[in-house]
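A.B. asks: no sequence for this one, just the structure:
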């Protein structure tokens, strides 16, 4: 890791998260996959991770700011792990519940974003439907693995900056 500057690591993580966001948008639109509210929420979290990663990578020269950014990104990734984990769970146990119960605040936010930017955030699928599976895993399960990896990298970045 010494070969890369800390800012480059954040830039790389930010670009990766934005690429995942754009991949979700393209996959949904080109393959005509109906994204569910939990899919859209994960898409929003990738967008947030990418934005924070780029901001830290471009502007944070202070180790304290970099450390705070790493921990913020870790918290966002933990939320993503929860959302993707819950979606994976209900895909394996559809009788356990659906996307939501009594339309929580985040679902209203997803529908609002879908009205404002339908190309990016339109939600029309069911969370219990795994849709496409690749090598036996659903997209939600891949997202869970990705958010877990990002969270671990951010912990390493945060600890690395503390030394």
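C.D. replies: Looks like it arrived, so ask away. These figures come from a predicted structure and were not determined experimentally.
A.B. asks: make it CA atoms for all contacts and neighbour counts henceforth
C.D. replies: Will do.
A.B. asks: and the lengthiest helix in the chain, how far from the chain's centre?
C.D. replies: In the chain, taking DSSP state H as the definition, the longest helix is helix 63-92. Its chain's C-alpha centre and that of helix 63-92 lie 7 Å apart, by C-alpha atoms, centre = their mean, to the nearest Å.
A.B. asks: can you identify the element that follows it toward the C-terminus?
C.D. replies: Going down the chain from helix 63-92, the next helix or strand is helix 105-116, by DSSP states H and E.
A.B. asks: put this next to the previous one:
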């Protein structure tokens, strides 16, 4: 039995990322769920993962290139999983222990140096701990963490796969 080609699997992963971003945009623009800074970082990680997979599908590299693309995709998925994990953790911290709300990302980009923006965004705030929407009892960050776990498994499969 022949397994799917690396090229078709990378393209399927790209389609998976399109579906995730479609869902995120639906939640934002139709249901009115405003993304917090950690959500935006997760979106960037999904987009980077998807673009890496699209590039791998279009390029159709040999074994070394496949591993290179898989390693880059793994880094992106791991960064997203770390961010989603941080947000899930924040949602389980008592409200009185959370830092105050952050200013908007646009304001921080204009007023603060990059390292302060990264520190504040990754530290999280009360905004990131709100659970305003669930599906099957899981919040958006929990679904994101599940999606990033799937991306990590996919990347590891592509990285360790033999032809």
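C.D. replies: Received, thanks. Fair warning: this is a prediction, and the values are worked out from it, not measured in the lab.
A.B. asks: that older thread, average offset between the longest helix of structure 1 and structure 2?
C.D. replies: In the superposition against structure 2, helix 63-92 of structure 1 averages 0.6 Å from its aligned positions (mean C-alpha distance after the TM-score superposition for structure 1).
A.B. asks: same thing with stretch 14-25 of structure 1?
C.D. replies: Looks like 1.4 Å for stretch 14-25 of structure 1 (mean C-alpha distance after the TM-score superposition for structure 1).
A.B. asks: buried residues, that stretch. List them.
C.D. replies: Using 16 or more other C-alpha atoms under 10 Å as the test for burial, stretch 14-25 of structure 1 gives 14-18, 20-22, 24-25.
A.B. asks: in strands, which of those appear?
C.D. replies: Per DSSP state E, strands hold no members of these.
A.B. asks: tabulate the residues you listed (TSV), appending distance to residue 78 of structure 1.
C.D. replies: As requested, the buried residues of stretch 14-25 of structure 1 are arranged in TSV below (distance: C-alpha to C-alpha, whole Å):
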residue	distance to residue 78 of structure 1
14	16
15	19
16	17
17	14
18	17
20	16
21	17
22	20
24	19
25	22
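A.B. asks: closest to residue 143 of structure 1 among the residues you listed?
C.D. replies: residue 20 (9.2 Å; C-alpha to C-alpha).
A.B. asks: hang on, that closest one packs against residue 46?
C.D. replies: Yes: contact between residue 20 of structure 1 and residue 46 holds when scored by C-alpha atoms under 8 Å: they sit 6.7 Å apart.
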